[in-house]
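1. generate coordinates for the sequence data below:
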Amino acid sequence: DLELQEIRNSNDLDTFLASKLDWQEAETERGMVLRTIFRDLIEKRKRHLMPLLEDVGGGVGHVLLAEEGRLAIDWQLGEHRWQLRANFSDEIATLPPVHGAAIHVMPPEAQSDMRDLSRFPAASLIVTCG
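-> The predicted structure is shown next:
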């Protein structure tokens, strides 16, 4: 659990300065890679998710697992079920299976293990829609 002293004061000048974009960093190789990743994620959200949200109310998500760096959530958006499985830990983890078309996978080369075996390498995730 996050302790109160770990949460930054949103009115503090240091918090503000730390949250500002560093445009010089954005022009580095790493910055350009991250900008490409975020641009891709925003496009996927716009193309796949946003059209399904028009008639959705609250309470459509169901947390299957949220512990020790592992996360499994399902959302029922009309006729479509969105599934997120993420392993934020440093070790291989087994998570509930996913179904449907893969929308986003990190790392891409682990997709078959995540889909077929529910075996997630460290620092991995998959989002599906079916």
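2. could you use CA atoms for every contact and neighbour count after this?
-> OK.
3. helix or strand right after the lengthiest helix in the chain?
-> Longest helix of the chain, by residue count under DSSP state H: helix 29-44. Next in sequence after helix 29-44, counting helices and strands by DSSP states H and E, comes strand 61-67.
4. from what I can see residue 105 touches residue 125, true?
-> Yes: if you go by Cα atoms under 8 Å, residue 105 and residue 125 touch, sitting 5.8 Å apart.
5. one more to line up against the first:
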Amino acid sequence: MVNTASGFRGTRVGVTEGTGLKNQSDDFPGDRLPRMRVSYWCAKGHETRPVFIKLPEDQVPLVWDCRRCGATASRDGQEAALDEAVEEGFKSHLEYVKERRSDQDAEDVLAGALERLRARGVLADQLPGDP
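-> Purely as a prediction, here's the structure:
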């Protein structure tokens, strides 16, 4: 089952093609399951190569999350380029804050926080560089 909300889909962390179970000795009596690597490319050209248990072609996911930038990556790279134009992509917390507040709002919040710290005696009345 593929969970689209997780970056750890398809295999457990640390598994590479041809490796056995990490918590078992090399003389493990069972058969090792065949694995395959699948390449995905995002719109920025990053390649992601997750490892899957050998699956029929129609069961291999068409898209995957890029491990470098978090954007949607596809098997041919073309679909990811189209999706990138539609979606804004990953945003940091600071980018979301800047969307909600103007520079003046940020200055007011900072001034209020400094005033409260000074009133409690946690911060000196004048900091280097204060007017």
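6. after superposition, what is the TM-score?
-> The TM-score (TM-score structural alignment, normalised by the length of structure 1) is 0.22; 56 aligned residues with a Cα RMSD of 5.4 Å.
7. returning to that earlier point: looking at residue 105 and residue 125 of structure 1, which has the bigger crowd around it?
-> Higher neighbour count among residue 105 of structure 1 and residue 125: residue 125, with 23 against 18, using other Cα atoms under 10 Å.
8. so that one touches residue 94, yeah?
-> No: at 11.8 Å, residue 125 of structure 1 does not count as touching residue 94 under the criterion of Cα under 8 Å.
9. which strands or helices does the longest helix seen in structure 2 pack on?
-> Taking DSSP H as the criterion, structure 2 has its longest helix at helix 103-120. In this structure, helix 103-120 of structure 2 makes packing contacts with no helix or strand, judged by 3 or more Cα pairs under 8 Å, 6 or more residues apart in numbering; DSSP states H and E.
10. switch to 10 Å and redo it
-> Here helix 103-120 of structure 2 touches helix 93-100, going by 3 or more Cα pairs under 10 Å, 6 or more residues apart in numbering; DSSP states H and E.
11. report the angle between the helix it packs on and helix 103-120.
-> Angle of helix 93-100 of structure 2 versus helix 103-120, following axes from the mean of the first three to the mean of the last three Cα atoms, to 10 degrees, is 110 degrees.
12. what does helix 93-100 of structure 2 contact?
-> Here helix 93-100 of structure 2 makes contact (Cα atoms under 10 Å, 6 or more residues apart in numbering) with 105-106.
13. let's see that with 6 Å instead.
-> Applying Cα atoms under 6 Å, 6 or more residues apart in numbering, helix 93-100 of structure 2 turns out to have no external contacts.
14. go through that helix and flag the buried ones.
-> Buried residues in helix 93-100 of structure 2, defined by neighbour count with 16 or more other Cα atoms under 10 Å: none.
15. what angle do the host helix or strand of residue 103 of structure 1 and helix 29-44 make?
-> Per DSSP H and E, residue 103 of structure 1 falls inside strand 101-106. Here the directions of strand 101-106 of structure 1 and helix 29-44 differ by 160 degrees (the same axes, to 10 degrees).
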